[in-house]
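>>> Whatever this is, show me its structure:
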Amino acid sequence: MKQLIDFIPLLLFVIVYKLAPRTFDVAGHAVTLGGIFSATAVLIASSLLVYGVLWAHQRRLEKGQWVTLLACLLFGGLTLAFHSETFLKWKAPAVNAVFALAFFGSHFIGDTVLVKRIMGHALTLPDAIWARLNAAWIVFFIVCGAANLFVAFTFERFWVDFKVFGSLGITLLFLLGQGIYLSRHLHDGQPKQEK
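All right, here's what the predicted structure looks like:
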């Protein structure tokens, strides 16, 4: 459920982006709705609202949510300040790079890889499997970041669609592959049953 909540700002961004630009009068100010810049403003506002509600309800945000929110504020703010969508195009690659570095760094910092810290409460696996799984997440984040970067600057017309639907598809395929991989190894960390 938490992952779906994280998609609300992105879905609102896509909806507003796809609208034909229209100008409305709001309290004596002309407000344009539709296109990249109003979609970016909606992304920032909805991210603040969603994560603000989560903060008020849980009194905390996960580290990944902080990274996403700060990247949204930074790259979205720069997009609006300089009226250039180039900054927003760098958001997904930058966030993916931060996650890849965090997973990579966990091989050298601390005694447990990051994926085990995240999922270890639910699964018991040998350390070698955790290390492979962590490496798979590193590759996943690198591929996602590179794919977003490539599409954003090569196929600009399809960038927003790819950002939402392409990235979601890549994520679902990765999670399916991870599930298949884990299903083969779930018994590896369990104590053997006596017959």
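>>> drop to CA atoms for contacts and neighbour counts, all remaining ones
Fine.
>>> Secondary structure element holding Ala81?
helix 63-82 (DSSP states H and E).
>>> Neighbours of Val151, how many?
For Val151, the neighbour count with other CA atoms under 10 Å is 19.
>>> Distance check, the residue lying closest to it once chain neighbours are set aside against Leu149.
Spatial nearest neighbour of Val151, chain neighbours left out: Trp159 (5.6 Å); criterion: CA to CA, 6 or more residues apart in numbering. From Trp159 across to Leu149, the span is 9 Å (CA to CA, to the nearest Å).
>>> Against which helices or strands is the helix holding Ala81 packed?
Applying 3 or more CA pairs under 8 Å, 6 or more residues apart in numbering; DSSP states H and E, one finds that helix 63-82 makes contact with helix 36-58, helix 86-89, helix 91-105.
>>> Identify the spatial nearest neighbour of Ala146, chain neighbours not counted.
Pro93 (6.5 Å).
>>> unless I'm mixing things up, the one you found is touching Phe150, no?
No - counting by CA atoms under 8 Å, Pro93 stays clear of Phe150, with 9.7 Å between them.
>>> Those two: who's more crowded?
When Pro93 and Phe150 are compared for neighbours, Pro93 comes out ahead with 22 against 14, by other CA under 10 Å.
>>> show me what contacts the more buried one?
Cys144, Gly145, Ala146, Asn148, Leu149 (CA atoms under 8 Å, 6 or more residues apart in numbering).
>>> Closest one to Ala81 out of these, please.
Ala81 has its nearest neighbour among these in Leu149, at 21.4 Å by CA to CA.
>>> Another for comparison:
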Amino acid sequence: MRVYVPSTLHLLSAACNAGEVGPAPLTAYGVTPALREWYVEGDDEELEYAAMAQAARASVGLLAADPGTARRRVVIAAEVSAVPPADGSVELGDARLELHVVIPWRSVASVHLDAAQATTVIGKAVELWDAAQSGDDNAVFALDSCEGEDLLWYATQEIPDLLAAEGPRGGQRT
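Reported below is the predicted structural model:
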């Protein structure tokens, strides 16, 4: 099953160097029964995109917790052999999963990353993350605005060069 793990450039660098995405438990996003039920008309590609979008949104929360990393959302796409079943506490449309294993780097299929030009939009959402979680309409609008920024696709063999170009803390905060 393909899962999408929210990350940051700093966390991506640590995972690449460690040879695994972890530690467990990991919050990941995938095509869950709750997501399928919500998007009844959606095909597999649309469902995968919806799961990745939820992971990208969660990446904003990780950026809010790490003020020193570049304001660019990162999503790690990986193949895992088994995903624990939902415990019944998920809401309709929720793609969230909890993985109780680390993901070996060899299972990473690709990495998705905001373009450098998106840092202004993403930075605003990061600043307002806590307010958005409290339901502030302006903050939620800023967070929703991130969805207008496309994530770029990188093959795993491109990641070391990407990280080297970004620097030790994932680029400069803007």
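>>> Provide the TM-score value for the superposition.
TM-score for the superposed chains, counting by TM-score structural alignment, normalised by the length of structure 2: 0.31, backed by 77 aligned residues with a CA RMSD of 4.1 Å.
>>> The residue nearest to Val160 of structure 1 when sequence neighbours are not counted: neighbour count?
Spatial nearest neighbour of Val160 of structure 1, chain neighbours left out: Val14 (7.0 Å); criterion: CA to CA, 6+ apart. Neighbourhood size, Val14 of structure 1 [other CA under 10 Å]: 21.
>>> which strands and helices sit next to the host helix or strand of Val14 of structure 1?
Per DSSP H and E, Val14 of structure 1 falls inside helix 2-18. The contact analysis (3+ CA pairs under 8 Å, 6+ apart) places helix 2-18 of structure 1 against helix 36-58.
>>> show me where structure 2 has helices.
Per DSSP state H, structure 2 carries helices over the ranges 9-18, 33-38, 44-64, 119-127, 129-133, 137-145, 159-166.
>>> Need the contact partners of the fifth one.
Helix 129-133 of structure 2 has contacts (CA under 8 Å, 6+ apart) with Val60, Gly61, Ala64, Asn138, Ala139, Val140, Leu143.
>>> quick check, nearest of the residues you listed to Val108 of structure 2?
So of the contacts of helix 129-133 of structure 2, ranked by how close each gets to Val108 of structure 2 (CA to CA), first place is Val60, at 20.8 Å.
>>> Could you find the closest non-adjacent residue to the residue most central in space within structure 1?
Closest to where the C-alpha atoms of structure 1 average out (CA atoms, centre = their mean) is Thr68, at 6.5 Å. Spatially, and ignoring its direct neighbours in sequence, Thr68 of structure 1 is nearest to Val95 (6.8 Å; CA to CA, 6+ apart).
>>> The one you found and Ile180 of structure 1, how far apart?
26 Å.
>>> which one of the helices of structure 2 lies closest to Thr27 of structure 2?
Thr27 of structure 2 lies closest to helix 44-64 among the helices of structure 2, at 8.9 Å (CA to CA).
>>> my read is Asp25 of structure 1 is in a helix, agree?
No - Asp25 of structure 1 is assigned strand when assessed by DSSP: H, G, I helix; E, B strand; the rest coil, not a helix.
>>> The nearest residue to it once chain neighbours are set aside - how many residues pack around it?
Nearest residue to Asp25 of structure 1, sequence neighbours excluded (CA to CA, 6+ apart): Val31, at 6.1 Å. For Val31 of structure 1, the count of nearby residues is 13 (other CA under 10 Å).
>>> Ala41 is in contact with Val31 of structure 1, correct?
No - using CA under 8 Å, Val31 of structure 1 makes no contact with Ala41, being 11.1 Å away.
>>> I'd like to know how many residues surround Ala155 of structure 2.
11.
>>> now it, nearest residue through space, not along the chain?
Ser110 (4.9 Å).
>>> what about the one you found, neighbour count?
The burial count for Ser110 of structure 2: 18, using other CA under 10 Å.
>>> Please name the residues that touch it.
Ile76, Ala77, Ala78, Trp153, Tyr154, Ala155, Thr156.
>>> between the residues you listed, which is nearest Cys16 of structure 2?
The closest of those to Cys16 of structure 2 turns out to be Thr156 (CA to CA; 9.2 Å).
>>> Looking at structure 1, which helix is longest?
Structure 1, longest helix under DSSP H: helix 127-154.
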